[in-house]
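J.: sharing a model prediction with you, sequence too.
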Amino acid sequence: MSSPSPSLVFDHVRLEWPDGTVALDGVSGALGRGRIGLVGRNGAGKSTLLRLAAGHITPTSGSVSASGEVAMLPQRLAADPRRPVSSLLGVEKALTALRAIESGDVAPHHFDAVGDDWDVETRAHALLAEAGVASDALNRTVGELSGGETMLAALVGLRARAADITLLDEPTNDLDREARARVSELVQAWPGTLVVVSHDVGLLELMDATAELYGHTLSVVSGPYSVWRAHRDAEQEAAVRAERDAAQSLRRERRQRIESYDKLATRARVAHKAQVEKRVPKIIAGGRANAAQVSAGRLSSEMKGKEDAARAALNEASARVRDDDVVRIDLPDPGNAPGRRILTLGDGEREWIVTGRERVALVGRNGTGKTTLLQSIVHGTEAAVHARASVEHVGYLPQRLDGLDDAASVLDTVCAAAPDVPVAAVRDRLARFLVRGDAVARPLGSLSGGERFRVALARLLLADPPPQLLVLDEPTNNLDLDTVDQVVSALQAYRGAVLVVSHDDAFLARLGLDLLLELEDGRLVERAS
């Protein structure tokens, strides 16, 4: 279990981006040792918190302290496709120096770079083998590997580094079943403290503790994701009951106040009538009137105090009830006729015709060419497997979002996909993706992985005219579980065709697939969906 001794301490951490946007506001908390899952909604600041812990950025105020060396695997690992694979393994400098020496360059700095690591190339090949990546990848770049191969190579490199504290940001994105199993094995035997940001429930179940970043508050529960989820749900049930009870108490105090005022008013009318009709001596009637006023004042003060206390209790109870906003996706109708040919897929032996509103999934191991096949559909290029769209409007959500302009604003990015839609209408539609107000002016480069993905999804799904075929490459990457639910609902209701690549079996099972194809050794094999 996780030790109470902290490995990372956040003390009133505040971070503002250069445009004034507040990313984190007064976050305090401590993460212990062992394996810790860090969860939270997209945009909560999880990746930002990891970058602060790694020292990649500096807080505007407050402090972050770590009990040792910190290493980090970023979410956008493949952002630079020219990066050498050897750098992922942590051997780039030593390997470059060794090869320079072997080629005859005996400059002293090469020997300094190698040090005692003369078997660096053998060790690098061993790391690639552990990652399940071909050994010739050592001489390649990140852009030449699949997303899964890139992630696994980086993971084994970090594990070999054995830092005191390692931070992983969405490490199972893009990974097939076999690769995810390998990540699980690595995680269970990881040296030192491991903090994992993930929406992969299977991975989060391997954690010793679960931390949540919610509303700029960092809280920790001992146990894996399922324990945290049960704890959170129990807390919310109790909070909802407390809010309901407090609301009933407030209504009761209001009702009693009104009833008491009515009684006092009735007594005052009776006393006034008796005085007017001179049924009692004037001095007695006056005394009664004064006593009634004093009593009314005392009761009014008492009733107001009780009502104010009940209202304060309601406000306090309501503050403990989460008000989670969710993405609301309402896809336009592209007008596909049920029998219209949309897409043709074939491998030279068999051919499959996708029509109208069918949902098709393409699965297979990393590196088999699934992404290449999708790109051939979108760009009309050649691929080992035949694929051809028969419609004009194809929407494509790539696995890597490298094509987005980091300097462009959210609003400009989405407006470019719908140039004839008024800006006000685009703003309204972006609000459904939880991008509101000044957030639409933020540059893409300042967004978290989940926020960036939501913008890419919005650009795709809000395009005008709407796509007749959606081509989605790992669409659940970086999305929190609530947003995945919304994506599933939207795709279920979508009246166009869908071709999706995913390693998320639970996601595919919910889509109501018409066809499941596996790409294997250059062939398409139909599987039971």
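T.: Structure received.

J.: all contacts plus neighbour counts: C-alpha atoms, from now on.
T.: Noted.

J.: and T266, how far from A292?
T.: Taking CA to CA, to the nearest Å as the measure, T266 falls 11 Å from A292.

J.: I misspoke; the intended subject was A179.
T.: Counting by CA to CA - A179 and A292 are separated by 82 Å.

J.: which of the two has more neighbours?
T.: Under the neighbour definition other CA atoms under 10 Å, A179 and A292 were set side by side, and A179 has more, 20 against 17.

J.: I figured R510 hits V488, correct?
T.: Yes - the criterion here is CA atoms under 8 Å, and R510 meets it with V488 at 6.9 Å.

J.: before we go on, here's another structure to hold up against the first:
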Amino acid sequence: MFSVVVDHVSFAWPDGTTALDELDAAFPAGRTGLIGRNGSGKSTLLKVIAGELTPSSGSVSVTGEIGYLPQNVPLAGRTVSDLLEISATRAALHAIEGGDVAERHFAVVGDDWDVEERALAELDRLGLGHVGLDRTVGTLSGGESVMVALAAQLLKRPDVLLLDEPTNNLDLDARRRLYAAVAAWRGVLLVVSHDRALLDLVDQVAELRDGAVRVYGGDFSAYEEQVAAEQEAAERMVRAAEGDVRRQQRELIEARTRIDRSARQGRKAFENKKVPKIAANGLKRKAQVTAGKQRALHLEKLREARERLAEAEPAVRDDAEIRVELPATEVPAGRTVLTLPLPPPPAAPGHEREIVAGVLETLVIRGPERIALLGPNGAGKTTLLRRIVEHGAHVPVRHLPQRLEVLDDGLSVVDNVRAAAPTATVNEVRARLARFLFRGDRADQVVGTLSGGERFRAALAALLSAEPAPQLLLLDEPTNNLDMSSVAQLAQALAAYRGALVVASHDLPFLESIGITRWLWQDREKGLSASRLTVGD
């Protein structure tokens, strides 16, 4: 029995870009991890299943109620209560408690008399006990807003839960809580993610690749083993087919050589009068017939060998990868890049501010330092990066924000990059975008239609094309939405970057791979200090 069935679904964006084309898929009860390269259509498929997008053709059937956690949670002007979708019920409850016994209030409350208690309990279970129901969502960190949105879905107790990159922006503690919630989920779960730890909690992996969905039993580790075995077998078949093609080509050449040699010998015998003319002509015709048959036989064998090779090659994965090339800039070791006075931590009500040893009063960055900025959700990491931009550095600085607000959704990818690099020609911009896999018409796609991973690649292309070339890079959760191959390419480029770098991230393996030289810890109460985190924590 399948709980979600996608039947010949097609979807195209208003600019004509096709996202899904006659897609078929079926997801059973249990936990399914939906994976695929950036731009393969995973988020679009989730939106179609959730009813957020209407397919141009085909249909989707879902058994039961749907809960959907999008990749980007809307924040503006909403309270935590609004995001939890309990504001109307709370207002009715408060009215009844205040003595207003109008029938409409009881209709709104229904059986949800304990909605506030359940909401607070769910928030506490997800590590958000400090977040009040009336707090404005815009004051939450990216990770806190994700967890509040998750709490909203868990409160609804849907039959089918759709999660799109739920670990984006989450600190280590929040990730562990989300993993626990996923492991305890007993309904149908379909999660899009590049988080290995999360994908190792699923019952099966569905890969969206080349416009089709293929399901593998087991978690992500089992998927990798199956794909590795398939690739080994596919590569053997290709090698065998290539060997067969070479052999058939060699035999064709040898056959032609024999035929040509025989023809030369026949002509020579006739010229030397060793064979009568009538006999020579008969031998010539016979040789031509034989040569034609042999040539046709070898050509047919070569054609069949090439067909077998053409059939074998598509099974071997040869995915295009981004090529991140950072500006050729260098900061001398002794040069001061940034001097930023830091505000003192807030004092507790009725108490003097506590002076904590090790807390920085000024952030100073010198030379090509590579700083990792750590801390729990809501500690102020994003705020600190914004303060650096507003304060200004002693060198050109570029900031890649968490929500990628640097892009204009109404412009194409090309036009966004040209805005950052006004002196670059269109051909130069297109050449740069090709390294980020925006080739041909893909570079003309409107940014508002891009997937999360594509949007990040476009933002990174614009950032790295900016004039003048940045000598201080500020990156806020740069591995969000990127597939594993793209993360590896980004890490390789950052490891070779010779400018100064500040990266706010919860992805410790990524941070360790880019050669961090200083680890800083941002605390919402104490401020900024040297981190005691060690490799392996």
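T.: Yep, it's here. In this text the structure is predicted, and so the values were computed from the model without any measurement.

J.: who's more crowded, R510 and V488 of structure 1?
T.: Legend: neighbour count by other CA under 10 Å for R510 of structure 1 and V488, higher for V488 (18 against 13).

J.: now which residue in structure 2 aligns to F507 of structure 1?
T.: Mapped onto structure 2 by TM-score structural alignment, F507 of structure 1 lines up with F510.

J.: sorry, slip of the keys, the one I care about is V488 of structure 1.
T.: Under the alignment (TM-score structural alignment), V488 of structure 1 pairs with A491 in structure 2.

J.: same check, this time on L158 of structure 1
T.: So, by TM-score structural alignment, L158 of structure 1 is matched to Q153.

J.: ok, which stretches of the stretch 101-250 of structure 1 are helices?
T.: Secondary structure of the stretch 101-250 of structure 1 (DSSP state H, counting those that start in this stretch): helices located at 108-114, 120-131, 147-161, 177-188, 201-204, 225-276.

J.: hmm, back to that, packing partners of the helix or strand where the match of F507 of structure 1 lies?
T.: Taking DSSP states H and E as the criterion, F510 of structure 2 maps to helix 508-513. Helix 508-513 of structure 2 sits against helix 484-496, with contacts defined as 3 or more CA pairs under 8 Å, 6 or more residues apart in numbering; DSSP states H and E.

J.: make it 7 Å
T.: Packing partners of helix 508-513 of structure 2 (3 or more CA pairs under 7 Å, 6 or more residues apart in numbering; DSSP states H and E): none among the helices and strands.

J.: give me the buried positions along the very next helix or strand once past that helix.
T.: Downstream of helix 508-513 of structure 2, the first helix or strand assigned by DSSP H and E is strand 518-523. Within strand 518-523 of structure 2, the residues scored as buried using 16 or more other CA atoms under 10 Å are W519, L520, W521, Q522, D523.

J.: repeat for stretch 503-520 of structure 2
T.: V503, A504, S505, H506, D507, F510, L511, I514, G515, I516, W519, L520.

J.: got the contact list for the equivalent of the last one over in structure 1?
T.: L520 of structure 2 is assigned L517 in structure 1 as its aligned equivalent, the criterion being TM-score structural alignment. Remark: with contacts taken as CA atoms under 7 Å, 6 or more residues apart in numbering, L517 of structure 1 is in contact with A361, L362, V363, L524, V525, E526, R527.

J.: re the thing from before, including distance to L53 of structure 2, could the buried residues of strand 518-523 of structure 2 go into a markdown table?
T.: A markdown table is the format used below for those (distance: CA to CA, whole Å):
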| residue | distance to L53 of structure 2 |
| --- | --- |
| W519 | 43 |
| L520 | 42 |
| W521 | 41 |
| Q522 | 39 |
| D523 | 40 |
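
J.: tell me which helix or strand the aligned partner of K284 of structure 2 in structure 1 sits in.
T.: Here K284 of structure 2 is matched to A289 in structure 1, going by TM-score structural alignment. Applying DSSP H and E as the criterion places A289 of structure 1 in helix 282-319.

J.: which bit of structure 2 covers stretch 456-467 of structure 1?
T.: Mapped onto structure 2 using TM-score structural alignment, stretch 456-467 of structure 1 spans residues 459-470.

J.: so which residues make contact with that stretch?
T.: 326-327, 396-398, 404, 406-407, 416-417, 420-421, 433.

J.: swap in 6 Å and give it another go.
T.: Residues external to stretch 459-470 of structure 2 that are found in contact with it (CA atoms under 6 Å, 6 or more residues apart in numbering): P396, V397, R398, V417, A420, A421.
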